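K.L.:
build the 3D model from these lines:
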Amino acid sequence: MKKYIICFLAFLAFSNSQAQEKGDVRYQFGGDYKLSIDYFGAHAGIEYLFIDKFSLAPNFTFWFPPVGRSSNLNMDLRYYLTSGSSQLYVMGGYSNFWINTQPGMAGETVSRPGGNFGIGANLRISGNWGINTEFKVQSQNTRQPVLRIGLVFGLGN
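P.N.:
Okay, here's the model as predicted:
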């Protein structure tokens, strides 16, 4: 798990240093909820707007199941339908889900790749701060619907 966190933080630092001259960057962190199985999770991610209305948004979620360990990596492509203080978008992308149903560190971690699609909105609160809400369906296992709410900090040109 430490390897994933270190790699993710290195990716964030590298992405931010490369993206400042090209477009807007938004950092996001918050909570996720799997609607059909009552799992809560915490996520962190970054969004880079590489051209007008299109962005890449990698993010990592660590789930808190009652037994075992579970995490999720998403690489989403977002298309913004509106602009201004309330930005509505549609999204789709790659998702990889890791799960271990054994208590503690025992057992085998299973990797399940798939896709996801959904809708979301960025709502500006003040200055560079905002709230992100998102509803998406992930194709792994039983096509889990996920509700996400997060705090966003934006850096722009």
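K.L.:
make it CA atoms for all contacts and neighbour counts henceforth
P.N.:
Noted.
K.L.:
for the spatially most central residue of the chain, give me its contacts.
P.N.:
Nearest residue to the geometric centre of the chain (Cα atoms, centre = their mean): residue 59, 3.4 Å. The contact partners of residue 59, taken as Cα atoms under 8 Å, 6 or more residues apart in numbering, are 43-46, 73-75.
K.L.:
now show me the structure for the sequence below, then we'll compare the two:
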Amino acid sequence: MKKLVIICLIFGVVAIAQAQEQGDFRVQLGGEYKLQIQDFGANAGVEYFFADKFALAPNFTYWFPQVGRSMNFNMDLRYYLTEGVSQVYVLGGYSNYWINLQPGIPGLNQTRPGGNFGLGAMIALVDGIGLNTEFKVQSQNTRQPVLRVGLVFGL
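P.N.:
Below you'll find the model as predicted:
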């Protein structure tokens, strides 16, 4: 019985580690929280491994502010420092923030482009599903720190 459990664990680790091979995709769904402004948002994105340990991760966040409407788009480049069950990465990229404090009135949309940098980790839960946590700082406005927690699904 112990041998069977060990063999299953080895196959699970190998399957998760292979998710970092070139050409693989992951889908991410989760929530984000702005630590200074205290806004919550829903996030969705994909991750594409284009080279060994490198991935592009575009994602979109719809924020739920108390007044108005705001959205955020990120195009991140991730570099994975570790492989296996716990995959730690650093990231940097482009970020674009749209805000409208008075929806319905034309001409009040603001676009604020900028950059972001941070770090994150993907922890495997079961085969093909993991938990993603990420902390990053976005350069728009007041260098807003953002915390993201979500699920990752390997394709």
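K.L.:
overlay the chains and give the TM-score.
P.N.:
Scored against TM-score structural alignment, normalised by the length of the second structure, the superposed chains reach a TM-score of 0.84; 134 aligned residues with a Cα RMSD of 1.2 Å.
K.L.:
before we move on, the earlier item: adding distance to residue 81 of the first structure, neighbour count and secondary structure, write the contacts of residue 59 of the first structure out as a markdown table.
P.N.:
Shown next, in a markdown table, are the contacts of residue 59 of the first structure (distance: Cα to Cα, whole Å; neighbours: other Cα atoms under 10 Å; DSSP: H, G, I helix; E, B strand; the rest coil):
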| residue | distance to residue 81 of the first structure | neighbour count | secondary structure |
| --- | --- | --- | --- |
| 43 | 24 | 20 | strand |
| 44 | 24 | 19 | strand |
| 45 | 21 | 22 | strand |
| 46 | 20 | 22 | strand |
| 73 | 25 | 19 | strand |
| 74 | 21 | 22 | strand |
| 75 | 19 | 19 | strand |
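K.L.:
which of those sits closest to residue 101 of the first structure?
P.N.:
residue 73 (18.0 Å; Cα to Cα).
K.L.:
surely the closest one meets residue 45?
P.N.:
No - between residue 73 of the first structure and residue 45 there is no contact under Cα atoms under 8 Å: 9.7 Å.
K.L.:
give me the common contacts of the two.
P.N.:
58-60.
K.L.:
the lengthiest strand in the first structure packs against which elements?
P.N.:
Identified as the longest strand of the first structure according to DSSP state E is strand 110-126. Judged by 3 or more Cα pairs under 8 Å, 6 or more residues apart in numbering; DSSP states H and E, strand 110-126 of the first structure is in contact with strand 86-100, strand 129-138.
K.L.:
for the residue lying closest to residue 127 of the second structure once chain neighbours are set aside, helix, strand, or coil?
P.N.:
Nearest non-adjacent residue to residue 127 of the second structure, counting by Cα to Cα, 6 or more residues apart in numbering: residue 12, 6.3 Å away. At residue 12 of the second structure the chain is in helix, as set by DSSP: H, G, I helix; E, B strand; the rest coil.
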